[in-house]
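1. Quick one, what's the 3D model for this:
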Amino acid sequence: MAPTRRALLAALAAVGTLTSLTACGGGSDSSDSSSGSSGGTYTFWDPYPQFDASSAWGKLVTSCGTKAGVKLKRTAYDTTDLGNKALLAAQQGNAPDVMLVDNPVVSTLVEAGILNRTSDLGLDTKSIQQNIIGAGTIDNASYGVPIGANTLALYYNKKILSAAGVDPASVKDWNSLTAALKKVKSAGKKGITFSAINTEEGSFQFLPWFWGAGGDLTKLDSAKGVAALSLWKRWVDEGYAPKDVLQNTQTTSWQEFATGDYAFSENGTWQLGNAEKAGFDYGIINIPAQNGGSAPVPTGGEFVTVPVQKDTGRYDVTKKIVTCLTSDANLLPTDTTLQYVAPTAAVQAEQVKQNPKLKPWVSAVAAARGRTSGGLGTKYPTISQPMWTAVQAALSGSKSPQDALDTAQSSAQKG
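-> Next up, the predicted model:
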């Protein structure tokens, strides 16, 4: 099905509101790209400009092309730029053969009519964890194969908690976490840092608390959503969290934690390497739900997708490339490099065997949800932006949590 101009324009607007959530984004084009052509050259786009051709990732891409009997020409883009270029390429009829995209963008590209179903290509996704592939599933059909997932948890500084008389095992719900923050502040240290910036990163970090209260993204102004926003506001008002959470990205929030002055940091799998370099002992616990248990957390990570091509004869080779990139043998080193949790139980087990510190992240990913899951699809950006705007309004004091979320719900319904 050829994408219509109207669908592409709407999709471009949606992609424009989604930004990179992990350390994987950033940078500029690594090379110019052209459409796949006959003569043994296939094209591949990814959001990893930080990895050049000599990196483990770059070498894997090249080898998967070689194993498929073709030259695989790779171009790396910033995450958001990649989504926009994909839509424009589809409009011009020169989309790449294979494309690795951020998971919230999948539904936008599907709506624009430019991605193939995995089932139509004969790609096997049975071993993929259901909640991970769910982020790329629309109307019960998957449109890509996840290369891995990352998500959020709470890092903690062991020395600070010990000095404040807090046992991290006691943090089981919101009340016990807030009580721990109070003890830390009383001991002269800082409580918790997170990102509440007015971008998708702010929504990404707010979702565990929103979902942990039982919130529903189609009802932002429910009592459950208000409870989550009120929790964050209390922490800022009482000095348990810094006021600069309003400007914090996930990177700057991590930098605050890395000073050694904060007890907790809400951050992601991708900070594990930095945690090892921080110079103090740390631990990781799942983000607690309001009344106990682990809160659902949003999945980050990318999907290997196959754009629609005029020459359908190319798909046989494309399938070989995708299968190579997502095989268990290649997922293990790839997800280790990207600091992702693998999308299959078999590879997860190998990851934990190699690095036991990944164990809490595996359980966090098991409790994770796709932001576009549950039928939201391309509606998600029209909900996320009002939500992060509400967080900003409440934490800055310009509106109460209820008023901020009332406004957000009204805006989301118009969207």
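2. CA atoms for contacts and neighbours, from now on please.
-> Will do.
3. Does Y315 touch L121 like I think?
-> Yes. Between Y315 and L121 there is a contact under Cα atoms under 8 Å: 7.1 Å.
4. Just want to know which of these two has more residues nearby.
-> Set side by side, Y315 and L121 show more neighbours around Y315, with 20 against 14, by other Cα atoms under 10 Å.
5. Need the contact partners of the helix or strand that that one is a member of.
-> Assessed by DSSP states H and E, Y315 sits inside helix 315-325. Residues external to helix 315-325 that are found in contact with it (Cα atoms under 8 Å, 6 or more residues apart in numbering): 60-61, 64-65, 67-68, 97-98, 121-123, 147, 304, 306, 330-331.
6. Strands of the stretch 151-300 of the chain, start to end?
-> For the stretch 151-300 of the chain, applying DSSP state E, counting those that start in this stretch gives strands covering 152-157, 190-193, 262-268, 282-285.
7. Out of those strands, which one sits most buried?
-> When those are scored by mean count of other Cα atoms under 10 Å, the highest mean neighbour count falls to strand 190-193 (a mean of 28).
8. Okay, buried residues for the helix holding Y315 please.
-> 315, 317-325 (16 or more other Cα atoms under 10 Å).
9. Repeat that for stretch 363-370.
-> 364-370.
10. centroid residue for this protein?
-> When Cα atoms, centre = their mean is applied to the chain, the residue found nearest the centroid is G300 (1.9 Å).
11. quick one more, to check against the first:
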Amino acid sequence: MAVATAALLPLTACGGGSGSSGSSSSAGGTYTFWDPYPQFDASSDWGRRVTACGSAAGVKLKRTSYDTTDLGNKALLAAQQGNAPDVMLVDNPVVSTLVEAGILNKTSDLGLDTSSIQQNIIGAGTIDGASYGVPIGANTLALYYNRKVLSAAGVDPASVKDWASLTAALKKVKAAGKKGITFSAINTEEGSFQFLPWFWGAGGDLTKLDSAKGVAALSLWKQWVDAGYAPKDVLQNTQTTSWQEFATGEYAFGENGTWQLGNADKAGFPYGVVNIPGQNGGSAPVPTGGEFVTVPVQQDTSRYDVSKKIVGCLTSATNLLATDTTLMYVAPTAAVQTEQVANNPELKPWVAAVAAARGRTSGGLGTKYPTISQPLWTAVQSALSGGKSPQDALAAAQSSAQKG
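-> Sure, this is the predicted structure:
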């Protein structure tokens, strides 16, 4: 999933791929572009950017927006029908699924240069050593904190360096009459997405869900819920409703993403951001969110030259700075990240978080990831609700994942 999906609006448009775009000529004509941003209309900064990149390539770019899940399904269907769009922006975990289906071109075959992109970011769209798209940006998770709540509880946010110090801070906050931490543990990909920093921060391995390290992470969350440091409604919280809880001003910490920065500025209380700590210190690896600009396979291969120009335009350093500012993304290259932080110092901890991030499908998982993620979020639900112990819940998850 793209972590920004929590803010997406319902589906607002639909359309066909290149086969119904009105022109099959590689010179001029109409090219089709799909993205997962229905919240941005044609008059938005993003909408104008897409139109401008079509014009720069000498074509009219017909843009169609779907929500993230629908986009992946529509892409598979369109490819089967020989009607795939010319260029498509897809959530990074979807890339491996589309590659397995034979839908996407390798960036190397298209002559697209990805050498300046951070390896951990492009890794989310790399299968068997080959990249199949260019990331437009990345977002990820960190801990927002309420300065007033921590100050009243006598907690210095700089003291939060590992799980023990974070738990000690939550204990002080509760004793001071405030609420501790809110996050999303819902039984969807959002729940897995939010659990992964703690799982990876303990040294967990997604191919061994029931290892002692994985059990330690789930036990931490259960400890917080049982002690009242986290609310029981984390079981139903999406990332949006979790943010709404934090925005009440009652919570010390809220696990959430880059995309909430605009809302944080409107929250009405002073806040800060710290990286999610690893069990024994340091920044925990966090999952990368964000999308890749891809070029689907076409019967008319002469179209690729223009498609390459469109991708190059959307991901150029100049456009990335403006685009990633609009989308609240961290740029995928160090050079543009430096510009972003210079323009907005609030992004500094997010750049650090992205540097420590990893793709959910990386490490050779690819299309195996969904068969692991669903048992994982089910285990989280089972343990936090008291249905099973963390050990038993993760043992059941591992068994299910192996069958998948």
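12. got JSON lines for the strands of the stretch 151-300 of the first structure, with distance to A135 of the first structure too?
-> Output for these, formatted as JSON lines (distance: least, Cα to Cα, whole Å):
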{"stretch": "strand 152-157", "distance to A135 of the first structure": "16"}
{"stretch": "strand 190-193", "distance to A135 of the first structure": "27"}
{"stretch": "strand 262-268", "distance to A135 of the first structure": "18"}
{"stretch": "strand 282-285", "distance to A135 of the first structure": "24"}
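13. Return the residue of the second structure aligned against L82 of the first structure.
-> L82 of the first structure maps onto L71 of the second structure when the alignment is built from TM-score structural alignment.
14. contacting residues around its match?
-> Contacts of L71 of the second structure by Cα under 8 Å, 6+ apart are 34-36, 65, 90.
15. The helix or strand containing it: how far from the chain's middle?
-> Assigning secondary structure by DSSP H and E places L71 of the second structure in helix 68-80. Relative to its parent chain, helix 68-80 of the second structure has a centroid offset of 19 Å by Cα atoms, centre = their mean, to the nearest Å.
16. Please tell me which residues of the first structure the next helix or strand after that helix aligns onto.
-> The helix or strand immediately downstream of helix 68-80 of the second structure is strand 87-91, counting by DSSP H and E. The aligned range for strand 87-91 of the second structure in the first structure is 98-102, by TM-score structural alignment.
17. on average, how far is that stretch from the matching bit in the second structure?
-> In the superposition with the second structure, the average deviation recorded for stretch 98-102 of the first structure is 0.2 Å (mean Cα distance after the TM-score superposition for the first structure).
18. Around P36 of the second structure, how many other residues sit close by?
-> There are 25 residues near P36 of the second structure, going by other Cα under 10 Å.
19. for it, what are its contacts?
-> P36 of the second structure touches 65-68, 71, 89-91, counting by Cα under 8 Å, 6+ apart.
20. same check, this time on K148 of the second structure
-> 269-270.
21. Give the closest residue to V110 of the first structure in space, chain neighbours not counted.
-> The shortest distance from V110 of the first structure to any non-neighbouring residue, by Cα to Cα, 6 or more residues apart in numbering, is to Y143 (7.6 Å).
22. got a list of what the equivalent of that neighbour over in the second structure touches?
-> By TM-score structural alignment, Y143 of the first structure lines up with Y132 in the second structure. Neighbour list for Y132 of the second structure: 95, 99, 104-107, 125-126, 294 [criterion: Cα under 8 Å, 6+ apart].
23. now V352 of the first structure
-> V352 of the first structure neighbours (Cα under 8 Å, 6+ apart): 358-359.
24. so the helix or strand encompassing it matches what in the second structure?
-> In this assignment (DSSP H and E), V352 of the first structure forms part of helix 345-354. Mapped onto the second structure using TM-score structural alignment, helix 345-354 of the first structure spans residues 334-343.
25. Now find how far off-centre that stretch is within its chain.
-> Offset of stretch 334-343 of the second structure from its chain centre (Cα atoms, centre = their mean): 20 Å.
26. No further queries at this time; thank you.
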